[in-house]
Structures are given as structure tokens and as C-alpha cells.
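S.K.: Got a predicted model here, sequence first, then my questions.
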Amino acid sequence: MTLDVLLNSFVVLFVVVDPIGNAPIFAGLTRGLSGAERRVLAVKAIVLSAAILLVFFLGGNGLLSALGIGVPAFRIAGGILLFLVAIDMVFARQSGLRGATASEQEEAQEREDISVFPLAFPLIAGPGAITTVLLMASEGGAWTGQLVRLGIIFAVLLLTLTSLLLTARIMQVLGETGTNVIDRLLGLVLAAIAVQFVVDGIGGAFGV
């Protein structure tokens, strides 16, 4: 397992989870709450997200085998899904792929505890993040490599927690426009990586 593979895994998961882009959404969902209440919700959401992603990472290969899905096929499907996520990021829009829809956010405003929905799912550990984690697990390799990949998952979640805790500061510095600009740039990177996933999957399927 080379350094560029690890870097690729980190970049994809970081872009899909989008810690910076989640800051304005978190600010809107927790408007009117105290700093202490925001911190509790942020920590709970990260713990739940870690549990969700950990389940899919550890059980990913078994799930694919049970469904009779080969790694090349999943890389193609995962690449297509991540490309759709990238399109959402480039056009600075929210969809069910990378976050809560408008109606889901309205429903969340009425909830006392938003740590499970929509924070943990689908904002943090959403379909895109789960797909990325499954792709990471499908790489296989020695147990040391899997431990490193687990470290990548927890590193991204730690950065996400930091972003949520510093939401007020981020919004003060970047604002809505700034976060959208960063999202668009990261979306372009993700689009290129997603296409590479598809290319690799097709190559693997045909033994190229």
C-alpha cells in the first residue's frame, strides 16, 4: 500500500464528508442553542457517524461477497455515485446524496435531538461516505493497511468534529459564499477521482 493510495483515500473521504461545507448547515440547524448544547450534539453526531462507518468498513467485504458483487463492479458503481456527489458540490446544492434535503432540514428543525438525523445521517455518514468506506475496505491487503485506513476514517471524523465545534468562527471568516467556493474546488477534485474509480473498475472487470 503506497502513500498515494492512502492520500487518495483520505482526500476522497474528506471531500465527501465535507467538514467545512457542513458548518453552515450545522449553524442553521442549531440556531438558538447554547454553545454547550451545540458541543453535545456535535460530539454525539460524530460518535454515531463513527459507529456507522465502522460497521460498513469492517463488514464491507462480507457484504459484497454475500451479495455476489465483485470489487470491479462496486468500484464502477461507487465511482458513478461519487461523481454525482461531485456534481452537487460543483453546483453548490444539497441533495439526498451528500446531505439532508430542504424538507428533511425543515423536519429536523422540529426535533429536540438532531444528532442522529440529519447530523450523523445523512450529513456526515451519508451514502457517499458509506460508499467511500466500502471502497476502502474492498482494497484488502494486510491488517496493518486496514488499520491505517481506519486511522484515515477517524482522522476525517476528528476534523469534522473540529469544524462543527468551530462553526461560528468558520462562518465569520468564510461566510456562505466562501464555503461554497471551497466546495466547488473540492468537487472538481472529487469528480476526477470518481472518474478514475470507474476507469479502474472497468479495467479490473476486463482484466486490463
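M.R.: Sure thing, it's come through.
S.K.: hey, let's count contacts and neighbours off CA atoms from now on
M.R.: Will do.
S.K.: Can you show me the helices along this structure?
M.R.: For the chain, the helices defined by DSSP state H occupy 3-17, 19-29, 35-67, 71-90, 102-109, 127-138, 143-165, 167-173, 175-205.
S.K.: Tell me the buried residues in the fifth one?
M.R.: The neighbour-count criterion (16 or more other Cα atoms under 10 Å) identifies 105, 108 as the buried residues of helix 102-109.
S.K.: ok, now the fourth one?
M.R.: Of the residues in helix 71-90, those buried under the neighbour-count criterion (16+ other Cα under 10 Å) are 71-90.
S.K.: Summarise which helices and strands it is packed against.
M.R.: helix 127-138, helix 175-205 (3 or more Cα pairs under 8 Å, 6 or more residues apart in numbering; DSSP states H and E).
S.K.: ok, and here's another one to check against it:
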Amino acid sequence: MGIDFKEIITASMILFAVIDIVGSIPIIVDLRSRVGQIQSEKASIVAAAIMISFLFVGESILSLIGIDVNSFAVAGSFVLFFLALEMILGIRLYKDEEANTASIVPLAFPLIAGAGVMTTILSLKAEFKTINIVIAIILNIILVYIVLKSSGKIEKIIGSNGLGVIRKVFGVILLAIAVKLFASNVKGLFA
């Protein structure tokens, strides 16, 4: 079967840092105040479906257009690097369109299962077994669901300063992950 708890924990932590659901609480709270009810179940299920589907067909799509996983992982390391810079420096490099509804867009995609997460999933596939990544995705989606359901309470408990600190800590972790991802996959480009 190939279930490896170390791989599951590592993949879960990487996905947790990239999804950054805790750092997204201010966005979630703002969405809820603008559109009313947030459909936590629907957003979580759709995000999980997007991530798991991309895990299985993403590589096929890449090979169809002639890109290998190592190249995608190196490109992904750059995306993660810039996401980490956004988190650490508090800047916005990527601007998204304003949303009118919080059902699927922008909650499930691109807030939870965005480009950074897709890149990370394929990058993880280059290093870990598929079953361990699927378990890591499911664990993260459970956590995402819990955070979506209790985002108001979490914001009151942690406060805006606490959320800022958490976002910066995960930014540094994500930066280290980006460097490791680049280093482990760049060799494959020249092999």
C-alpha cells in the first residue's frame, strides 16, 4: 500500500503552509461580511475534488503539453517562493478579481485550491507516494472545513496581530520548502 506516516506528516505540513487557511481567516471573515453565509461543506468538498483530481490527471496534462514533473516542480518552487514573500513581507504580488459570491469561487478556488496548491501537489508527487498525498489532502481539507466553520471564533481568540504572526511564521516555513523543492528538482532538469 505504501502508507508512510513521515511522508503524510511532511506533505500535510507543506500543504497546510501553502493553503494557508489560518492566514486566510481575515479574507474569509471579509467574504462572510460581504456575502452573508459561507458554505463550508460545499467549499471543502469542491476544493478536495480539485486537488485530488489534479494529483491524478495533472501529470498527464503536463505530459500532453510536453512538460516533465521536474520542470513543473522547479517552476512551482518559484511560485511558492513568491507566495512566501507575500506572507512574510505583507505585500500582494498577485491580485485577484473581486467576487460576488463565496460558494465555489473564490473560496474553493482559488483561495483553498489555488495555483500554488496545484503546483505543490505535483511537486509532492515527484517526491512522495500518491496515497500519502491523498491522505495529506484529506487531513488538510478536514482542517480547512473546521477553520471555515469557526473562522469568526478563531479571529476573536487570536486577534489580528496573532493572525499576522502566524502568517509570517508559515511564510518562512514556505520559503524553506520552496528552496528545498528547487534544490531537489533542479538536478533532474540536467540528468
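M.R.: Received, thanks. Note that this is a predicted model, so its numbers are computed, not measured.
S.K.: picking that back up, now for the helices of structure 1, which one comes closest to residue 96 of structure 1?
M.R.: helix 127-138 (8.2 Å; Cα to Cα).
S.K.: with structure 2 superposed, average distance for that closest one?
M.R.: Once the two models are superposed, helix 127-138 of structure 1 sits on average 1.5 Å from its counterpart in structure 2 (mean Cα distance after the TM-score superposition for structure 1).
S.K.: Out of the helices of structure 1, which is the most enclosed?
M.R.: helix 127-138 (a mean of 24; mean count of other Cα atoms under 10 Å).
S.K.: Where in structure 2 does that helix fall?
M.R.: Here helix 127-138 of structure 1 aligns to structure 2 at residues 115-126, judged by TM-score structural alignment.
S.K.: Same check on stretch 176-192 of structure 1?
M.R.: Against structure 2, stretch 176-192 of structure 1 falls on residues 160-176 (TM-score structural alignment).
S.K.: Same question for stretch 154-164 of structure 1.
M.R.: With TM-score structural alignment as the criterion, stretch 154-164 of structure 1 aligns to 138-148.
S.K.: Contacts for the matching stretch next, please.
M.R.: Outside of stretch 138-148 of structure 2, the residues within contact range by Cα atoms under 8 Å, 6 or more residues apart in numbering are 12, 15-16, 21-22, 25, 28, 38, 40-41, 44-45, 47-48, 154.
S.K.: 6 Å instead?
M.R.: Identification of contacts with stretch 138-148 of structure 2 by Cα atoms under 6 Å, 6 or more residues apart in numbering yields 40, 44.
S.K.: repeat for stretch 8-20 of structure 1
M.R.: Outside stretch 8-20 of structure 1, the residues that touch it by Cα under 6 Å, 6+ apart are 124, 129, 152, 156, 160, 163.
S.K.: between these, which is nearest residue 3 of structure 1?
M.R.: Checking the contacts of stretch 8-20 of structure 1 against residue 3 of structure 1 with Cα to Cα, the nearest one is residue 152 at 12.3 Å.
S.K.: Excluding chain neighbours, what is closest to the closest one?
M.R.: Of all residues not flanking residue 152 of structure 1 in the chain, residue 10 sits nearest, at 5.9 Å (Cα to Cα, 6 or more residues apart in numbering).
S.K.: Now do that neighbour against residue 165 of structure 1, distance only.
M.R.: From residue 10 of structure 1 over to residue 165 of structure 1 the distance is 21 Å, taken as Cα to Cα, to the nearest Å.
S.K.: show me what contacts residue 92 of structure 2?
M.R.: Counting by Cα under 6 Å, 6+ apart, residue 92 of structure 2 has contacts residue 86.
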